[in-house]
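Colleague: Let's see this in three dimensions:
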Amino acid sequence: MYKATTQGIRVCVEPRFVEEESQPEKRKFFFAYRVEITNMSTKRVQLRSRHWRIIDGDGNIHEVRGAGVVGEQPTLGPGETFTYTSGCPLTTPDGTMQGSYTMLADTGETFRAEIPAFSLDSPFVKRAIH
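Modeller: Model prediction:
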C-alpha cells in the first residue's frame, strides 16, 4: 500500500492488475486501484476535485482533471474516512500514477492533498537486469 499525508489528510492507495479485463495480445492492460482518504486533522474538509498524472511504460504522460471522485465530492469530519475504487487502462503492461486532490476546509482554506506515486505492474512486464 502506498501512503501520503498532507495537512492531516492521509491518502492510501492499493493498486492491482485486473487480468479478466485485460487483453495483452491487443495491448490492453487494465488496473484497478482502491483509495482510502482519512481526515486526521481537526477541520472538516470536502474533496472538491482531482488531478491525476498517469505515465505508461513507454513514458507517455496522460493527465486527468475533474470534479470529485467517482461522481462524489465527499465531506469528511475529523477522523472520518472515504473509500472508493476506480480503474486505469494502459496500452503497456506497466506504468505509474500520482496526483492530488483539491480539498476545501471548513475554514475556507483550499489546499492540495498529495496522492502518492504508485506503480501499475502486470505479470506481462519484461524486466532486464543490467
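
Colleague: make it CA atoms for all contacts and neighbour counts henceforth
Modeller: Noted.

Colleague: Kindly provide the distance from residue 56 to residue 77.
Modeller: 36 Å (Cα to Cα, to the nearest Å).

Colleague: Would you do the same for the sequence below? I want to compare the two.
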Amino acid sequence: MVTTITDGVKVSVETIYQPEYSNPANDHFMFAYKVKIENMGTYAVRLLGRHWYIFDSNGAKREVEGEGVVGQQPVIEPGQVHEYVSGCNLKTDMGSMKGEYQMSRLMDDQLFNVQIPEFYLIAPYRMN
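Modeller: Below is the predicted model:
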C-alpha cells in the first residue's frame, strides 16, 4: 500500500491482480485497486473529479479524466473516510498509475488538488 497526504487529505492505494479477468495470450492484464481517502483536516471536502496517468511497461501512456469516482462525488467530513474499488486494464503485466483528485472545501468552495501517489500494477508471477 502506498500513501500520500495533501492539504490534510490522506490517499492510500492497494492493488490486486485479477487473473480471472486477464488474458495474457492477448496482452490483456486486469488489475483492481482499492482507494482509501481520509479527511485529516478541519473542514468538509467534496471530491469533484479525477485525473489519472496510466503507464504500461512497454512505454504506452494514457490519461483518464472524469467527474467523481465510480459515479459518486462524495462529501468527506473531517475524520471521515471514503473508500472505493475500481479497475484498470493494461497491455503488459506491469505498469503504474498516479494522478490527482480535484476537491472543493465546502465552507468556501475553494478548489484544490490532492495527489494520488504512484502505485504499481504487477502480476504476482513477475515478483519472483
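
Colleague: What would you report as the TM-score here?
Modeller: Aligned and superposed, the two chains score 0.95 in TM-score terms (TM-score structural alignment, normalised by the length of the second structure); 127 aligned residues with a Cα RMSD of 1.3 Å.

Colleague: So residue 79 of the first structure sits against residue 40, correct?
Modeller: Yes. A contact is recorded between residue 79 of the first structure and residue 40 when judged using Cα atoms under 8 Å, the distance being 5.4 Å.

Colleague: quick one, which of these two is more surrounded?
Modeller: When neighbours are counted by other Cα atoms under 10 Å, residue 79 of the first structure and residue 40 differ, and residue 40 comes out ahead with 19 against 14.

Colleague: Could you count how many residues lie near the closest residue to residue 27 of the first structure other than its chain neighbours?
Modeller: Counting by Cα to Cα, 6 or more residues apart in numbering, residue 27 of the first structure lies nearest to residue 91, which is 4.8 Å off, once chain neighbours are set aside. The burial count assigned to residue 91 of the first structure is 17, neighbours taken as other Cα under 10 Å.

Colleague: And residue 59 of the second structure, by the same measure?
Modeller: Neighbours of residue 59 of the second structure (other Cα under 10 Å): 8.

Colleague: Look up how far residue 91 of the second structure lies from it.
Modeller: Relative to residue 91 of the second structure, residue 59 of the second structure is positioned 10 Å away (criterion: Cα to Cα).

Colleague: now swap in residue 69 of the second structure and tell me
Modeller: Plainly put, residue 69 of the second structure is 23 Å away from residue 91 of the second structure if you go by Cα to Cα.

Colleague: which stretches of the second structure form strands?
Modeller: Counting by DSSP state E, the segments of the second structure that form strands are 2-6, 9-17, 29-39, 45-56, 61-67, 75-76, 81-90, 94-105, 111-122.

Colleague: Can you tell me the closest non-neighbouring residue to residue 110 of the first structure?
Modeller: For residue 110 of the first structure, ignoring the flanking residues on the chain, the nearest one in space by Cα to Cα, 6+ apart is residue 104 at 4.5 Å.

Colleague: Tell me which residues touch the equivalent of residue 70 of the second structure over in the first structure, please.
Modeller: Taking TM-score structural alignment, residue 70 of the second structure has residue 70 as its aligned residue in the first structure. In this structure, residue 70 of the first structure makes contact with 84, 86, judged by Cα atoms under 8 Å, 6 or more residues apart in numbering.

Colleague: What distance do you get for residue 70 of the first structure to residue 121 of the first structure?
Modeller: Between residue 70 of the first structure and residue 121 of the first structure the computed distance is 23 Å (Cα to Cα).

Colleague: Residue 18 of the first structure too?
Modeller: Residue 18 of the first structure sits 10 Å away from residue 121 of the first structure, going by Cα to Cα.

Colleague: now residue 76 of the first structure
Modeller: 31 Å.

Colleague: Between the two ends of stretch 27-47 of the second structure, what distance do you get?
Modeller: Using Cα to Cα, the end-to-end distance of stretch 27-47 of the second structure comes to 33 Å.
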